[in-house]
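Chemist: Got a predicted structure plus its sequence, pasted below:
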Amino acid sequence: MKTPPIGLPPRNGEENQKMRDELQRLSDQQSRLFAQLQAGENHFKQLARSVWRVQENERRRLARELHDGIGQHLTALHHRLHGLARNPGCSVDERLQQASTLCETAISEVRALSRMLRPQILDDLGLSAALQWLARYSSEDSGCMIEVDVGDLPEDFDSELSTLIFRVAQEALANALKHAQAKHVVMRLTRRANHLLLLIVDDGCGCDVERAWRRSSESESSGLASMRERVNLFGGQLELISQPGEGLQLRVRLPLTVEPGES
């Protein structure tokens, strides 16, 4: 019969049970940690795939606009100039005017594409001016009435957070105009304590919210998924409220870092 080491009293059944319970607790805790790590790894994999999908969709859109718009204008311009070189005495003034018009159209489309990729006004004048510009540009292009109300923002507003809000507003407006066929959109950005609240309401055709989220999770539509994932990366929440035929509300709540001394 084995004896306990010198100086240690023999363990009774109650102590052994406590040790087994503690070991089981540690084992369960370890299993939960491994499960959380696995869930986190899966989440980051999904996020990486979503980012990649959004990037590819954006590249596809840019390639289509460059080919169908600017590319065609430059090709037509080339034909006009080539025709002038071959027949210099045939309607020179008219062909030069056509070539000039094609140049102006191509330049205009390049500038519009550049502004939508990264509007200079966002860096030069800030988020409020950029949202006003976005609303005016979208309204002129679609005929939709778009109202913008931006409250007081911190003077040293974080540029990445500013970009995030602009991109969410840009995507939400695109959805409202292209898919929901909205005629009136209201956009409000306000500060509440240490948070920013973005509200975008449209009078479009609305949607089944659960179905919209399901489609986004199944990669059928990347715009909604990319908005939610970008907001989540900044510790925020994005909520949709809608019913078919009743318009849509998009609500975003983002934490705002407050510098010492600010209220």
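Modeler: Happy to help now that I have it.

Chemist: For the rest of this, base every contact and every neighbour count on C-alpha atoms.
Modeler: Will do.

Chemist: Now Leu77: which helix or strand?
Modeler: helix 72-86 (DSSP states H and E).

Chemist: which helices and strands does that helix pack with?
Modeler: helix 92-117 (3 or more Cα pairs under 8 Å, 6 or more residues apart in numbering; DSSP states H and E).

Chemist: Please compute how far the helix or strand following the helix it packs on lies from its chain's middle.
Modeler: Counting by DSSP H and E, the next helix or strand C-terminal to helix 92-117 is helix 120-124. Relative to its parent chain, helix 120-124 has a centroid offset of 18 Å by Cα atoms, centre = their mean, to the nearest Å.

Chemist: Alongside the first one, take a look at this:
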Amino acid sequence: MSLFWRIFALNAVVLGTATALLLWAPVTVSVPVLLTEAIILLGGLAVMLVANAALLRWGLTPLDRLTRLMTTVDLLRPGQRLSAHGGGELAELIRTFNSMLERLEQERAASSGRALLAQEAERRRIAQELHDEVGQSMTAILLGLKRAADDAPGPLREDLREVQEITRDSLDEVRRLVRRLRPGVLDDLGLVSALTSLTEDFATHTGLQVTRRFAADLPALDPETELVLYRVAQESLTNAARHAEAGGVVVTLEHSDARVALAVTDDGCGIKAPREGAGILGMRERALLVGATLDITPAPRAGTQVKLTVPLPRKQPTS
């Protein structure tokens, strides 16, 4: 039934019921109208209006649900759909909206994937140039400073030693930036080693206590999934250091037959509602890239927990 005929039918039911009551009820209207008659008429009108409003509310509820979803839908949280039963214009409208959401989510995931792959390629290029150009140049400067310091007189030697230390610290910082831009250990030794190196480097530079709880027999993951897990852990640790006012962080990596879950939990000030800044939006886009789910919730005791759940491919039955 179309929306027009549905509303028409609802009003027809109300008006028909009111007409039947007027025809069959032993009630007459005097001239002038008596008080009791006015009360009965006004009461009947009120009942008719309430019944009409209730029926219209029932008939238009799908439109209200559709409006709420349209104002709150988030393409970074896929899977939000409305149920559509039967035929008619409303059901067809809901099914069309669901199909549109499906296409938009697929297009958003594809475009985000292309952007993230381009971003990783650019990070790899910058890391390579820092390592090859800047790193080698600074290493040559260190060697030149060492030779100059060895041949310099006493007072000048001390100054050159100080410059040498400053240059060495700068070279260490460049190497740290290279590891953040492109974790070579992830390609060479795998996810667990990369996360171990990441957390150790994080603890060294922030002073926070980091506890690692990694499952021993993690399944083999494709490089794209490992990179997403690594980047989400990296961004979560950065947020904990910058915003959480935490004293410690727990990083867990566990798995079951159907999923791999990464959780980064801090003991900081906690959150009332996660602020969707660039870092969180970036994590959600990375989660979409591998079909994962990202949840940011208050930790069980205090602080904040960032949890990334990655579904594993279904195992094909062996014949």
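Modeler: On my side now, so go ahead. Just so it is clear, the model here is predicted, and its values are computed rather than measured.

Chemist: burial of the residue in the second structure that Asp203 of the first structure lines up against, as a residue count?
Modeler: Matched to the second structure by TM-score structural alignment, Asp203 of the first structure sits across from Asp267. Using other Cα atoms under 10 Å, Asp267 of the second structure has 21 neighbouring residues.

Chemist: Next, the contact list for Asp267 of the second structure, please.
Modeler: Asp267 of the second structure makes contact with 244, 246-249, 299, 301-304, according to Cα atoms under 8 Å, 6 or more residues apart in numbering.

Chemist: Ok, Leu142 of the second structure next?
Modeler: 164, 167-168.

Chemist: Could you rerun that using 6 Å?
Modeler: With contacts defined as Cα atoms under 6 Å, 6 or more residues apart in numbering, Leu142 of the second structure has no neighbours.

Chemist: any idea where the helices of the first structure begin and end?
Modeler: Along the first structure, the segments classed as helices by DSSP state H run 13-65, 72-86, 92-117, 120-124, 127-142, 159-178, 209-217, 222-233.

Chemist: okay, and the fifth one goes to which residues in the second structure?
Modeler: Aligned by TM-score structural alignment, helix 127-142 of the first structure falls on residues 191-206 of the second structure.

Chemist: distance from that stretch to the first structure after superposition?
Modeler: With mean Cα distance after the TM-score superposition for the first structure, stretch 191-206 of the second structure departs from the first structure by a mean of 0.9 Å once superposed.

Chemist: Can you give the distance of that stretch from its chain's centre?
Modeler: With Cα atoms, centre = their mean, you get 23 Å for stretch 191-206 of the second structure.

Chemist: can you list contacts of the helix holding Leu77 of the first structure?
Modeler: For helix 72-86 of the first structure, contacts defined as Cα under 6 Å, 6+ apart pick out 99, 102.

Chemist: mind listing what's buried in that helix?
Modeler: Using 16 or more other Cα atoms under 10 Å as the test for burial, helix 72-86 of the first structure gives 73-74, 76-77, 80-81, 84.

Chemist: just stretch 51-64 of the second structure next, same as before
Modeler: Of the residues in stretch 51-64 of the second structure, 51-52, 55-56, 62 count as buried by neighbour count, 16+ other Cα under 10 Å.

Chemist: Could you pull up the contacting residues of the most centrally placed residue in the first structure?
Modeler: Closest residue to the average C-alpha location of the first structure: Met227 at 3.7 Å, with Cα atoms, centre = their mean. Contact criterion Cα under 6 Å, 6+ apart gives Val168 as the residues in contact with Met227 of the first structure.

Chemist: Against Glu109 of the first structure, how distant is Arg80 of the first structure?
Modeler: 19 Å (Cα to Cα, to the nearest Å).

Chemist: What of Trp52 of the first structure?
Modeler: On the measure of Cα to Cα, Trp52 of the first structure and Glu109 of the first structure end up 26 Å apart.

Chemist: Please apply the same query to Leu102 of the first structure.
Modeler: 11 Å.

Chemist: same thing with Val209 of the first structure?
Modeler: Counting by Cα to Cα, the gap from Val209 of the first structure to Glu109 of the first structure is 35 Å.

Chemist: cool, Phe34 of the first structure as well?
Modeler: According to Cα to Cα, Phe34 of the first structure stands 52 Å off from Glu109 of the first structure.
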